[in-house]
Structure formats: C-alpha cells, structure tokens
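Undergrad: sequence below, structure please.
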Amino acid sequence: MTAPGLRPAGDRRSLPVPDGLDGMRLDQAVSRLFGLSRTAAATLVEAGDALVDGIPRPKSDKVSAGAWLEVTLPAPVTAPAVVAEPVHGLRIVYDDDDIVVVDKPVGVAAHPSPGWTGPTVVGGLAAMGQRVATSGAAERQGVVHRLDVGTTGLMVVAKSEQAYSVLKRAFKEREVDKRYHAVVQGHLDPLRGTIDAPIDRHPSADYKFAVMSGGKPSVTHYDTLEAFRAASLVDVKLETGRTHQIRVHFAALRHPCVGDLTYGADPTLAARLRLERQWLHARELAFLHPRTYDEVRFVSDYPADLEQALDALRDAS
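TA: Okay, the predicted model is just below:
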C-alpha cells in the first residue's frame, strides 16, 4: 500500500552515469540511456522523475560520469492491434509459403503504431487472407523492415517463422540489396558518391531525425541517373537502414528530396510538380530466399504521382 501523499514507484531504474555520457545534458543522457525521445526525456526530468545523486536537477544540467542516476520511467504506450482492413493500391508482387512481397502505396504504414489511425500493410495483408509469421511484437508480426508512410515501393513480409528469422538476420547483417530512386533538388557534386554520417533524433523536433555526432552509423551510396534544370534523379543504395535515412542524408547535403517539406524542400517546386510528399520510391529489392537460398529480385514501377512529376521536370529541361 502506498503511503498518503506518495506516488507509486512505477518502473524505477538506478545506475551510474556511463563514462561516454560525461558532460552531457541530463535530458539528453536520459534519452540516450533509456531510448526515449528528447521531448519525453525532458518532460520526465521536469516532472522530477530523474534524480542525480538523489536530487532533482534541471534538464540542462550536465551529468558527470559515475554520478548515480535514478529514473522513474513512464508506462509504455500500447500499440493498437492489427485490424484486417482492405488497403487501396496495395499490390502483391510475389507470394509463397515463406514470404510475401508487396508494392506499398503512399499513405500506408508498415504496421500499427501509437498515434497512427490510417491503413497498414499488415492490416491489408490480413484482409487479403494472408497469414504471416507470429514472430515479432503483436502489432508488427512478420515485419522485417519498414518504409515511411510517404514512401512507396517494395516491402517483404515473412510468412513462416524460418523466413522471419533468416530475413531479420539478413537485414541486420546488411545482406539485402535495397535500391531506391529519389529526385533531389539541384545537382550533386560529385555525381556519384557515398554519404557516411551518423543519424539520431532531431534535437528539437521529435518527428524528425538529423545528422548528429554520436548518432547511429549510417551509410548511403548514390549515383546520378538523370539531371534536370532544378533537380536530379538518383539511384540510392542503402548500406544501413535508419529511419528517414535517405531524406536526412540528402537534406544534410542541402539537396533534399523534392517535395519533402519536413526536411527543407522548396514548397514552390513541390507545388509546381503537384507533389504532396517526398519523391522517394523503393525501386528494387533483392535477397536470398529464406528457404531455397536462391537470389530473388523484384522491381517496382514508379506510381502515378512520381511519374508525372518526373515528366514535368523533363519537359521543363
């Protein structure tokens, strides 16, 4: 029983501040240690739920290695359950007992998540009568990789437990060939190259990511396929698979994906091309089949909105 005036303990964690976080802001240290967003970590600190050597501190205070950190974590947010719901435009490219490869339309999430009420790939597959692997969290069973809601193209979902295990490892070990096509603003210099820059959550905007020292290693290879007056069509190969990686890397070069207003794209150009999302498409996907270990390769055509934007760029050039 909790004494009057005292809060329940909740999920309380206690540990010394690691050497690698010495001199870091308290809210940033809490974010790094417990996988919280910077906003969530700052809210927690401001509520007095993060003590340094037994004393509440302001979120901007710097922590010292070895100081004792006590944090009461918020209750986890439960993801919504999968709802079998037909998804307009979701197309099955390949299907067997182990995998199903889909061409994902714009406006569709890979799986349910807190705050998302729109259609999902797993919900669309359930509506088609597809049974997927039971491995993984309940709301994303069978999902071995994801695409942004605003990104179209190819996704593979595991149907058997063996496929889930093999494909998860293949993505982790960077053995899957993921090719994207993107239209970025301006002309890249050099025309072909590699972007090797760590990515982490944006320091002031939870919904965005950014190139940040101390972020997760992130590597993007690109090759210019076609140059227009105001933009370039590039082939992109991902070596790593961070959230928003392509969008963040090209924005960091000051060549954001055309139409990607979240990452600084020109709204005038987007309006002229009638684009309501980033010009980014998961064009090609190749991997070893999880049962036969033969290579399988799939290619997706551009959807109508990206095709018409590309035609407009060509006409203007």
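Undergrad: when you work out contacts or count neighbours from here on, use the C-alpha atoms and nothing else.
TA: OK.
Undergrad: ok, Ser160 touching Gly136?
TA: No. Ser160 sits out of contact with Gly136 when judged by C-alpha atoms under 8 Å, with a separation of 11.9 Å.
Undergrad: which of the two has more residues huddled nearby?
TA: Ser160 (20 against 14; other C-alpha atoms under 10 Å).
Undergrad: residue contacts, that one?
TA: Taking C-alpha atoms under 8 Å, 6 or more residues apart in numbering, we find Ser160 in contact with Asp97, Asp98, Ile99, Val132, Ala133.
Undergrad: which residues does the third one contact?
TA: Under the criterion of C-alpha under 8 Å, 6+ apart, the contact partners of Ile99 comprise Val156, Val157, Ala158, Lys159, Ser160, Ala163.
Undergrad: out of these, give me the two with the largest separation.
TA: Val156 and Ser160 (12.2 Å; C-alpha to C-alpha).
Undergrad: filter the contacts of Ser160 to the buried ones?
TA: Asp98, Ile99, Val132, Ala133 (16 or more other C-alpha atoms under 10 Å).
Undergrad: next step: those restricted to strands.
TA: Ile99 (DSSP state E).
Undergrad: of all the buried ones among the contacts of Ser160, which comes closest to Leu306?
TA: The shortest gap between Leu306 and any of the buried ones among the contacts of Ser160 belongs to Ile99, at 27.5 Å (C-alpha to C-alpha).
Undergrad: gap between that closest one and Leu73?
TA: 38 Å (C-alpha to C-alpha, to the nearest Å).
Undergrad: for Phe287, give me its contacts.
TA: Contacts of Phe287 (C-alpha under 8 Å, 6+ apart): Glu175, Val176, Asp177, Glu295, Val296, Arg297.
Undergrad: now the second one, please; I'll put the structures next to each other:
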Amino acid sequence: MHDGEKGRLDKVLAQLLQDHSRSQLQKWIAKGLVKVNGKEVADKYKVQPGDQISVTPAKPHKISLDPENIPLDIVYEDDDLLVVNKPQGMVVHPAPGHPDHTLVNALLYHCPLSTINGEFRPGIVHRIDKDTSGLLMVAKNDQAHRSLASQLKAKTTKREYVALVHGVIKTDHGTIDAPLGRSKRDRKKQAIVTDGRHAVTHFQVLKRYRHYTLVSCHLETGRTHQIRVHMASIGHPLAGDPLYGPRKTLPGNGQYLHARLLGFKHPRTGKEMLFTAPLPDWFQKMLDHLNATDSVE
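TA: Purely as a prediction, here's the structure:
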C-alpha cells in the first residue's frame, strides 16, 4: 500500500521496505513480484499518490547439503579425523552465496563426519578463508570433534601460515596483540575494535624483497581474517588481498596466504601429530617471479 511518496518505484520501495536493498527490490520488480494497481511495471515506473503497491517476496533459496564428488588432497586420514590440504578458491562450508561445491560437500561424499557444528558445518572444527590455501583438520565423529575443539580453545594446537605482504618489515620477528570484531563501517570486514575478541599473531621474516616481505605467522588465536587484519594494521597488508590490501597489488585470485603447518594431539591416542603442506604452485611461481625481478641482492 502506498502512502504518499513520489518517484521511481524502486526508490519508493527502498524507503518503505528498509530491510531490503534496492538491488534486491529491483530483482523482485524484474521477476514480476511487485504489482502496482494489480499490474506488473518496470522499476523506473513513477509512483503516483493513491497507487496500490503489492509485493510478493521471493522465497529464500533453501540450502541443501549434498555430497559432491570433488577431488580432495587428503594429507592424513584415520577412523577419527582427516587432515586436508584445501585449494585456494574453495569455500569450507555452505553459507548464503555459496550453497554448494564446498569442502563439506566434498567431504560428505568421501566419509561420515561429526555432527556437533550443526547441519551445514559437519566435521568442521576450524576454518580458513576461501582464498587461503592449506591445512585443515576435520573430525569424523563427535568425540574427535570435542577433543580437537578443546585443543583449539586451550591454544595447544600448532598453526603456522606463510604470507607475502606489502612493504619491507625491518624487524626479524614481532607480535601483534589486538582485539578483532566486525567493522562498524563495513559489515564484510573485520577490524581492530576495543570491545573485540582477543587475538594474537606472532610473525617472523622469512625473506625480504625490495617491495615485499615473506613471513611466517604463528596463530595463538584463530579469529576471522586474523592474519589479514593484523598484518594490515602494522602497515603490511597481504599481497593480493581484495578486502584489506591496497588497490595496486600482485595479480592472482586473492591473498597470498597458505596454512603450511598444523599440529595437534590425536583425540583417541594422545599422540602428537604434525603435518606440513608445501606452497601451492601459484604462490611459488610468484616468489620465483619476485626472486627474478624484486630481489634485494
């Protein structure tokens, strides 16, 4: 029902239905889900006083979790857990915008998983970002899941990443201790916020180039985007990072970040397990390129 606004239909609807974005409303208009005086109209239709507007919202797309036959790089597997080397570009579990083709879809095709983390995150004890490659532990049963999760909480797991960052870091090593939470300015981003969750990253310089530095990062905590935000906060954002990096950066499909080492105690035997995964080809090729073109020597 219209109550006096004038102007383009999509603009008027955006004022009346503030929970929905204008682009979403434009899609509804294009699909014929919005009628004015009982008729379908274009989004640029000029609303007149007295017009009757009816909106039939689109039904949300239901995510169903289906096993998918996607190849996996399994580094280790037994009856309780797997360690997977995730490729860059693969999302870990289904979420809005990524309903399928995730690591979880691939894992479900391969084996049963724990049920603790809910319907869409079976087996997933911790995550790495879509464009971060490397090692991830996955629980096959609830007992293993509880053990691995408690080790993460107690900070007894070992997790080391390799990152290529902008600029030359002068010190050989350092620690960034800064709380992280959702950015107040951009909901897609994490940021350092005073009331955020405790987050600590230790870094060590592996190699300096003229314009970049290769570092290893050891995580004490595993917050969303932790390394990406922490390194950016000290003036050394990750190369290739579309969210926290500079506009002019190295080509590629996202941040140059690889989870190369993962260590934990086996949930059943208590044995110390340690796994490493070499840098993927796309990362190594960039380092070879920098060795040839941006070398300090």
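Undergrad: what residue in structure 2 is paired with Glu239 of structure 1?
TA: Residue correspondence to structure 2 (TM-score structural alignment): Glu239 of structure 1 is matched to Glu220.
Undergrad: kindly report the same for Ile92 of structure 1.
TA: Using TM-score structural alignment, Ile92 of structure 1 pairs with Ile74 in structure 2.
Undergrad: Leu103 is in contact with that match, correct?
TA: No. Using C-alpha under 8 Å, Ile74 of structure 2 is not in contact with Leu103; the gap is 11.6 Å.
Undergrad: which one of the two is surrounded by more residues?
TA: Higher neighbour count among Ile74 of structure 2 and Leu103: Leu103, with 24 against 13, using other C-alpha under 10 Å.
Undergrad: show me the contacts for the more buried one.
TA: Shown in contact with Leu103 of structure 2 (C-alpha under 8 Å, 6+ apart): Lys86, Met90, Val91, Val92, His93.
Undergrad: go again using 6 Å as the cut-off
TA: For Leu103 of structure 2, the contact set (C-alpha atoms under 6 Å, 6 or more residues apart in numbering) comprises Val92.
Undergrad: now the helices: where do they sit in structure 2?
TA: With helices called from DSSP state H, structure 2 shows them at 9-16, 22-30, 103-110, 142-153, 226-233, 281-293.
Undergrad: and of these, who's closest to Arg121 of structure 2?
TA: helix 103-110 (7.0 Å).
Undergrad: which residue ranges of the stretch 51-200 of structure 1 form strands?
TA: Secondary structure of the stretch 51-200 of structure 1 (DSSP state E, counting those that start in this stretch): strands at 55-56, 68-73, 91-95, 99-104, 152-158, 177-185, 192-196, 199-201.
Undergrad: who are the packing partners of the third one?
TA: Okay, so that is strand 91-95 of structure 1. For strand 91-95 of structure 1, the contact count by 3 or more C-alpha pairs under 6 Å, 6 or more residues apart in numbering; DSSP states H and E identifies strand 99-104 as packing neighbours.
Undergrad: what of the last one?
TA: With contacts defined as 3+ C-alpha pairs under 6 Å, 6+ apart, strand 199-201 of structure 1 has these neighbours: strand 209-211.
Undergrad: that older thread, make a markdown table out of the helices of structure 2 and add distance to Leu243 of structure 2.
TA: As requested, the helices of structure 2 are exported to a markdown table (distance: least, C-alpha to C-alpha, whole Å):
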| stretch | distance to Leu243 of structure 2 |
| --- | --- |
| helix 9-16 | 27 |
| helix 22-30 | 22 |
| helix 103-110 | 22 |
| helix 142-153 | 26 |
| helix 226-233 | 9 |
| helix 281-293 | 19 |
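Undergrad: just those: most buried one?
TA: Of these, the one with the most neighbours on average (mean count of other C-alpha atoms under 10 Å) is helix 226-233, at a mean of 22.
Undergrad: how far away is the residue mapped onto Lys285 of structure 2 from structure 1 from Ala265 of structure 1?
TA: When structure 1 is aligned by TM-score structural alignment, Lys285 of structure 2 is paired with Gln308. Distance check for Gln308 of structure 1 against Ala265 of structure 1: by C-alpha to C-alpha, it reads 18 Å.
Undergrad: leaving out chain neighbours, which residue sits closest to the residue mapped onto Arg174 of structure 1 from structure 2?
TA: Using TM-score structural alignment as the criterion, Arg174 of structure 1 maps onto Lys155 of structure 2. Spatial nearest neighbour of Lys155 of structure 2, chain neighbours left out: Glu220 (6.1 Å); criterion: C-alpha to C-alpha, 6 or more residues apart in numbering.
Undergrad: likewise for Val236 of structure 1?
TA: What sits nearest to Val236 of structure 1 in space, not counting adjacent residues and going by C-alpha to C-alpha, 6+ apart, is Tyr222, at 4.4 Å.
Undergrad: centroid residue for structure 1?
TA: In structure 1, the centroid-proximal residue (C-alpha atoms, centre = their mean) is Thr243; its distance is 2.4 Å.
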